[in-house]
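>>> Mind folding the following:
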Amino acid sequence: MKKIEAGAIQYVLVVSIIIMIVLFAFISLVFLQNRIRLKSEVYKETVHASYVGFDYLSQKQLPYNTPTEVQFSELDGEKTSITKKHWGVFDLAIVRSTLKNETFQKIALLGNQKEDRKALYLQNNNQPLVVVGNTKITGDVILPQKGITTGNISGVAYYGNELVYGNIKTNSGQLPTIHNLDYIIQITQEYPLDEVQMFDLKEGIKLRNSFEEKTLGFETEAPLDLRNMSLEGNIVLMSRSQIRVFRSAVLEDVILIAPKVILESGVKGSCQIFAEEKIWIKEGVELNYPSGLTLIDSSILKGKNKEINIQIDKRAQIKGVVLYYNKNKESDYTTQVAVKEGAKVTGEVYCNKNFELGGSVDGFVYTSNFIANQAGGIYMNHLYNGQINAKAISEHYKGMFVETDKVTIAKWLE
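This next block holds a predicted model:
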């Protein structure tokens, strides 16, 4: 019998081992690829279910602060939890989808997108709207039954070619309803502190709080000056007297509540402000979308010496909501909301008393009256050099829940 040399046997064994290693590596690679593919498919399903959850939210009236569980696919174990909350004049939604060991979550601020977007809704007070100077209204409008006409203030006439650059309809009723007005009034007067975890606010602080966590809050009886700090997310600051924000403070998506709130020149960021007496936005302030200025006035209007409730100075830019509401039926000849010459609101203004527009609104205006303080006189339902342009705002703008409470995504938060 021919003998096989030991070296040859060793060679065969080495080759065999190498082949086994290669085969094992190949099988492991195939297994790993299949596992990654399956994991990726599962993850894609959770992502898809989350976005379907936001579509579902826009079509259903879900309760606040109560998770709603829905299954959007036929896959075993797929589950999507939807929680809707209030966040100022907007709503907030947390949508979390799970499938097997995968979880995907998105948090968004919700607003209202009206299909029939009017540049102006002016309440019927048996007076026509009088346009003067460089006033220009672009978009469809709803006006009092007496319509619109031109006027003259101290020798200044109307310079436009058309009274309205859009279609005109008339109304005989009140301003449209704000669907979450009761909640807005509640948090302006007394924020529910049982929903808040208090924290220590000090100069130099840098704090970000997720909207998945409990709201962080700070409350004081004294005037509160915000400077040299950065605050972002699920945070509420409250003062029983006044809040003043300086340009060295960086605010993002936070809520400020005080009788008086002042934003000093040069402030930039985004926030929602709630006051009962005064909101003063000084020159050059820039508030990014979706911000909000809300003043709920419970006082009886006292006459021409009453100061302006919401004042937006020249070169200030507000992207979002400006809301003034007074439940008292009395009216006077004072200004409740003033957008000064050179100031701009990109979004919507809702004022159920007197609105003085010397600057511009790219978006929509709802008001009971316009007022113009010019040449030492007070002119009711006069619009002097004001610009309203519903066509200049993005079709994706989401704002207050006026006329309808249908929700859709205003901003992705997390």
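>>> okay, CA-based contacts and neighbour counts for the rest of this
Fine.
>>> Can you tell me how far the closest residue to Ile137 other than its chain neighbours is from Gln127?
With CA to CA, 6 or more residues apart in numbering as the measure, Ile388 is the residue that lies nearest to Ile137, at 4.8 Å, once sequence neighbours are left out. With distances taken as CA to CA, to the nearest Å, Ile388 is found 20 Å from Gln127.
>>> neighbour-wise, which of the two wins?
Under the criterion of other CA atoms under 10 Å, the comparison of Ile388 against Gln127 puts Ile388 first, with 24 against 16.
>>> Tell me which other helices or strands the strand or helix carrying that one touches.
Remark: Ile388 resides in strand 387-389, with elements defined by DSSP states H and E. Packing partners of strand 387-389 (3 or more CA pairs under 8 Å, 6 or more residues apart in numbering; DSSP states H and E): strand 136-138, strand 360-374.
>>> run this one through as well so I can compare:
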Amino acid sequence: MRLRKKVKAGALQFVLFMGAVIAVLLMTFVLLHNIHQLFDKKTTKVVEVVKKADMGIQYAMGQNLQNNVPTTLGLGLDDGIEVTMTKSYWGIFETYRAESKFKKIQFSKVALVGGRLENDFPALYLKDNDRPMIIAGSAKITGSAYLPKQGIRPGGISGRFYQFQTPVYGSTHESSKTLPQVDGGFKTNLKQMMMDDKVNSSVEQLRFKPNLVAANSFESPTQFMYGDVLRFSEGELKGNIVVKARGSITIGKGCAIQDVVFVAPKIMVEDGFTGRLQALATEEIQVGKKAYLRYPSALVVDRGDEPNPKNRRIPHILIQDGAIINGVVGYFGTHEDNVLYPQIKVSEKALIQGEVYCEKALELKGTVLGKVATDSFIAMENGSIYQNHLFNGNIDATKLTAEYGGLLLNSDKTVVKWMY
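Just a heads-up that it's a prediction; the model follows:
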């Protein structure tokens, strides 16, 4: 006898509903898995594009790229990622802009580049002018030193004799008749920036006004500001901006400055200013008391072959008491006239963390944590002039971080700062 049992329609509907739910869930899991795989692939490619930009910058720093000419790099990897590099200058430093691209994925990066510290870099390189160096007072040299053939010996000025046991706390070597050579492209660009005082109507210009607030990314074209005599007392300037004046520029402590380049015959940074900038002048730079310039800052005077006035007695670069400079201080001049005053003067209690490069005479009474390269020293005391004397100044190469990047010499390069 066969039993017959009827199944209710509601139960059948429930079974069909559960089957549909399970099918939707399975399709969802499959879709999520595919999306996850696609996302992983895209993320991996984005990371590769970013890494390729970094590789491009590191590779380009070792190549002789033309200035402001985009160059496509072949990095030896057949991954479909295209990298284009553009080299240019920003003040005394170089900039490298990397643009990496894969289909619709694009990434760009701008690096500020300076000279890398060589291994066991010297605290002092003093050009050989056929006369010995005299060290006196509380002066001290810590690190290796390149000195004239006649060497170095302790001495005294106004009864203040050398206080330590040995003239150099480090190894000594014989210097040559020339200073370490500066990169030729850097010097050409520096002269061009200083000589070109004409207003370029084809570039974006900023108009000077009190309390001006302006910021410009290094991903954008450079903005320029022109004037005759400019004084910045308040306001804010940040980024890819060049300020040029035919007369002078004064920067007050009430003005916030980051990464801006100033170009003028005379540039004054007032007492108490804090910021990060590059000052490029043809005549004079003064940094006031207790001013603080963050890394990487630069103070450079380039006289070229222009002779100095015979009645001039003030330094071309004066760093006053208590000022702190993080970066480069440099004087360039090929004139042959013999001047009996310092081209760079670092006052007592002033501090430079970085380097000083002087193609003429340096008066160092403050401290340099880093390196010094100079044609000669000079000391001005009690109305007397002491040639090739280091008096009370301190040079210590051991206190400068190995990551420092500065003046572009004919050596390796390093990233000083990633620009925004």
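>>> still on that earlier bit, can you say which of the helices and strands packed on strand 387-389 of the first structure is nearest to Tyr56 of the first structure?
Proximity to Tyr56 of the first structure (CA to CA) singles out strand 360-374 among these, at 27.5 Å.
>>> Counting neighbours, show which residues of that closest one come out buried.
Neighbour counts using 16 or more other CA atoms under 10 Å place 360-373 of strand 360-374 of the first structure among the buried residues.
>>> following that strand, which helix or strand shows up next?
Immediately after strand 360-374 of the first structure, counting by DSSP H and E, sits strand 377-380.
>>> List the contacts of the helix or strand just after that following strand.
Scanning forward in sequence from strand 377-380 of the first structure by DSSP H and E, the next helix or strand is strand 382-384. When contacts are taken as CA atoms under 8 Å, 6 or more residues apart in numbering, the neighbours of strand 382-384 of the first structure outside the stretch itself are 129-135, 151, 356-358, 370-372.
>>> ok so, going back, next up, the contacts around the residue mapped onto the residue nearest to Ile137 of the first structure from the second structure.
For Ile388 of the first structure, the aligned residue in the second structure is Ile395 (criterion: TM-score structural alignment). Residues counted as contacts of Ile395 of the second structure (CA under 8 Å, 6+ apart) are Ala123, Leu124, Lys140, Ile141, Thr142, Thr367, Val368, Leu369, Gly370, Lys371, Val372.
>>> go on, Ser81 of the first structure?
With contact taken as CA under 8 Å, 6+ apart, Ser81 of the first structure is in contact with Pro67, Thr68, Glu69, Val70, Ile94, Val95, Arg96, Ser97.
>>> cool, and Leu29 of the first structure?
Contacts for Leu29 of the first structure were tallied using CA under 8 Å, 6+ apart; there are none.
>>> Show me what it aligns to in the second structure.
Taking TM-score structural alignment, Leu29 of the first structure has Leu32 as its aligned residue in the second structure.
>>> Quick check: that match is in a helix.
Yes. Assigned with DSSP: H, G, I helix; E, B strand; the rest coil, Leu32 of the second structure falls within a helix.
>>> on that earlier part again, select from the contacts of Ser81 of the first structure the one having the most neighbours.
Ser97 (28 neighbours).
>>> before we move on, back to that, would you format the contacts of Ile395 of the second structure as TSV with distance to Glu355 of the second structure included?
Below are these laid out as TSV (distance: CA to CA, whole Å):
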residue	distance to Glu355 of the second structure
Ala123	9
Leu124	10
Lys140	16
Ile141	14
Thr142	14
Thr367	11
Val368	7
Leu369	8
Gly370	6
Lys371	5
Val372	6
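>>> still on that earlier bit, give me the mean distance between the strand holding Ile388 of the first structure and the second structure.
When the second structure is superposed, strand 387-389 of the first structure averages 0.6 Å from its matched positions, counting by mean CA distance after the TM-score superposition for the first structure.
>>> ranges for the helices of the stretch 51-200 of the second structure?
With DSSP state H, counting those that start in this stretch applied, the stretch 51-200 of the second structure shows helices at 184-195, listed in chain order.
>>> mind listing the strands for it?
Assigned by DSSP state E, counting those that start in this stretch, the strands in the stretch 51-200 of the second structure fall at 71-73, 82-90, 93-102, 105-116, 124-126, 133-136, 140-142, 145-147, 152-157, 160-161, 172-174.
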